[in-house]
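Engineer: okay, sequence plus prediction incoming.
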Amino acid sequence: MSASSEQPIVAPITDSITETDADELKSTLQLCMLPGLGPRTLRSLLDYFGTPEQVLTASGPQLAAVHGVGPKLIHTIRTATHHVDPNEILSWCREHGCRLICRGGKDYPQGLEDLVDAPPILFVRGSLDAADEMSVAMVGTRHASTYGLQQAERLSYGLARAGVTVISGLARGIDTAAHNGAINGGGRTIAVLGGGLGKIYPKENAGLAKAIAADGAVISEYAPHATSRAGMFPQRNRLIASLSLATLVIEAPDRSGSLITANLAAEQNRTVLALPGPVTSRTSRGTNQLIRDGAVLIQTVDDILEALGPMNRPVSTADGNEVRNPAELKLNELERQVLSAIGETSTPIDSVIAASGLPAHRVVATISVLEMRRLIRRLSGQYVSRV
């Protein structure tokens, strides 16, 4: 009675919900939103039974056969209709312009697919774009100093201007400054909540959430009316880390939740960046320790773009360019022209000159710039290739 773990959790359902899909979606919501059912146990149940409906109709002994499922959870699943009303959730989503994006669907963020405990459903206000794969998480303390707030806004503004999506958690302090900086820079930002979309926390950021959704996205794995609790924020942090190419810690004291996000990013083979702070500042102890432990020290937007390195696959930007490395975002037209003439395998410099149509001295000088930016490498005196 088991199903292949390679199958998507549910059929991909996004904006349009047909009658055929409706029952499946309701079963999915009913199961996934049950209290006390975590993502890992949910994954085990679906691997064993195949579909949400089969889980919900399973007997007690059948449920008990799944690792991690005890008497309390069995009772919750068997009485699911007492705990979750999928019709109420769907009605709220329609009324408030909230999309449901299911794991396995084309709109589901690629960065989350590799998570063992990836959310089966995301509630989304706004839009998720393919270009959001080129993103940086910016996190830090809620009790930020003036220095921390200024640096978060400066760096997120610069990233937004460069075309990089800024991801954070809508919390007070650094998160708020990061979102505001991206909005002021005219770019995209994504807020990942530790509660439901209908219970924005903190309340004073409700207006900011609305502004983010206008040209970005506010997302949650929780039911709309779920109230934020302490245990939800570490869960939220794994999504922030997974959605981003790198996590930048702006300002964090010892034992900060931001350090948890940095550790999660490192576990997922994402780059960890940190902004140095005064050695006398309590709110910078965590970030300075991260640098001591191997995080990349950054001071400017160029530092961040350089640290991100090549991407797994090219991303199309708003201006129609195809980017393989975020550092390309800072190139001028001449530099792009030369880079586009260089292949991923050994390319003669004479061929680059011919393909670009530029004078030889311009091409040679530009190749040196691209090499310094670590976008290409020189294989010999007369051959180059992309990194």
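Structural biologist: Perfect, thanks for sending it. Since the model is a prediction, treat every value here as computed from it, not as a measurement. Numbers count the residues shown, from 1 in each chain.
Engineer: all contacts plus neighbour counts: C-alpha atoms, from now on.
Structural biologist: Will do.
Engineer: please enumerate the strands of the protein.
Structural biologist: Taking DSSP state E to define them, one finds strands in the chain at 99-102, 121-126, 135-139, 165-168, 189-192, 217-220, 246-249, 271-274, 296-297, 315-316, 322-323, 347-348, 376-380, 383-386.
Engineer: which other helices and strands does the longest one contact?
Structural biologist: With contacts defined as 3 or more Cα pairs under 8 Å, 6 or more residues apart in numbering; DSSP states H and E, the packing partners of strand 121-126 are strand 99-102, helix 206-214, strand 217-220.
Engineer: second structure follows, compare the two:
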Amino acid sequence: MTEETLYWAHLAGVEGVGGAIFDQLQRRFGSIKRALEAPVDEVLEIPGLDERTAEAVCRAHLTLEGTQKKLEELVQKGIDVITKMDADYPPRFRDAVNPPPLIYQLGKMENADQNAVAIIGSRECGDVSARRAREYGKYFAEMGLSVVSGYAFGVDINGHIGAIEGGGRTVIIPGCGIDVFDLKPLVPSGIEDFESLKKHAVVMTEQPPASDWSARSSLARNRLVAAHAKTILVLEARLHSSTLDTVEHAQKLGRPIFTQLFGSVSEKVMGNEKLRREGAGEIQSVDDLKKIVAAVMESSDSGSASTDDDDLRR
């Protein structure tokens, strides 16, 4: 861990400082370390930074020791702290609105992870959708694609499990801190500890290590799921839902959207029906998933990722 990483992690803990402020401080002072050591009047020159937040930034160095101790604990647990300036920062996160200044990462990103399908949907989904998520996740894994999602109960968890059961990879972007990330939902896939998890997954979060899940953090992570995914597959969604929030982010990035079709339309799947009417790709069964694989391969051919097509057919 570098000294600059320490300062980035420390600044990230200052309330009111997000990615845009990080960028401006970096440009204005040349490094985050210099920004934290700058006088208040100079920090106040940053547009959008109020006096209270500027003072908090300038006082932050007084509590640096606590952050250093925490980061050392994370490193001992095998957790990487990666800033936006680092070469191993997730490249597709840069596509997101307000990319996170730094992330906490458990496990290593592999080539297949750059070719990810987001399997998303309701946390209160029906048994059929849960079973489909697992089946589809396994299919994509067998095709050499990774499955990305937000680790919510219901569709998300089952998509992750399916990818692991298929012997493939999954990218987990939870709406909580790395210290409170819970492995229990993955037990059905055979994952028993973090070492076994790292063989099949990478966990990435922008939330402070001890942060519990919240509605706000859940919405924030949606933009990262959308950015990392090359395509989005919605299995079950209501009209006003976190799932459609993720879709909205993905649409702005030009990601292809696919939606599961249902024989009858109920309130639980009105989000799917909305997407169908808007022209999303239609999926009825596992046989239709080849359309999603083709969309990912087309994206790779266009040069939007560094991974070779051979990685899609391993």
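Structural biologist: Looks like it came in fine. Keep in mind that this is a model prediction, so the values were computed, not measured.
Engineer: related to what we said a few turns ago, would you mind finding the most buried of the helices and strands packed on strand 121-126 of the first structure?
Structural biologist: Between these, strand 217-220 has the highest mean count of neighbours, a mean of 26, where neighbours are mean count of other Cα atoms under 10 Å.
Engineer: the helices and strands packed on strand 121-126 of the first structure: which one's closest to Ala130 of the first structure?
Structural biologist: When those are compared by Cα to Cα, strand 217-220 sits nearest Ala130 of the first structure, at 12.6 Å.
Engineer: make CSV from the strands of the first structure and add distance to Arg362 of the first structure to it.
Structural biologist: Putting the strands of the first structure into CSV (distance: least, Cα to Cα, whole Å) gives the following:
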stretch, distance to Arg362 of the first structure
strand 99-102, 48
strand 121-126, 44
strand 135-139, 32
strand 165-168, 32
strand 189-192, 37
strand 217-220, 42
strand 246-249, 34
strand 271-274, 34
strand 296-297, 33
strand 315-316, 27
strand 322-323, 22
strand 347-348, 16
strand 376-380, 16
strand 383-386, 16
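Engineer: Lys291 of the second structure pairs with which position in the first structure?
Structural biologist: Taking TM-score structural alignment for the superposition, Lys291 of the second structure sits opposite Asp303 in the first structure.
Engineer: now its match: how far from Leu90 of the first structure?
Structural biologist: Relative to Leu90 of the first structure, Asp303 of the first structure is positioned 44 Å away (criterion: Cα to Cα, to the nearest Å).
Engineer: of those two, who's got more company?
Structural biologist: Set side by side, Asp303 of the first structure and Leu90 give different neighbour counts by other Cα atoms under 10 Å, the larger being at Leu90 (19 against 14).
Engineer: what's near enough to touch the aligned residue in the second structure for the more buried one?
Structural biologist: Using TM-score structural alignment to pair residues, one finds that Leu90 of the first structure aligns to Leu71 in the second structure. Listed by Cα atoms under 8 Å, 6 or more residues apart in numbering, the contact partners of Leu71 of the second structure are Leu6, Val81.
Engineer: which bit of the second structure covers whichever helix in the first structure runs longest?
Structural biologist: When the first structure is scanned for its longest helix (criterion: DSSP state H), the result is helix 146-162. Helix 146-162 of the first structure falls opposite residues 127-143 of the second structure when the two are matched by TM-score structural alignment.
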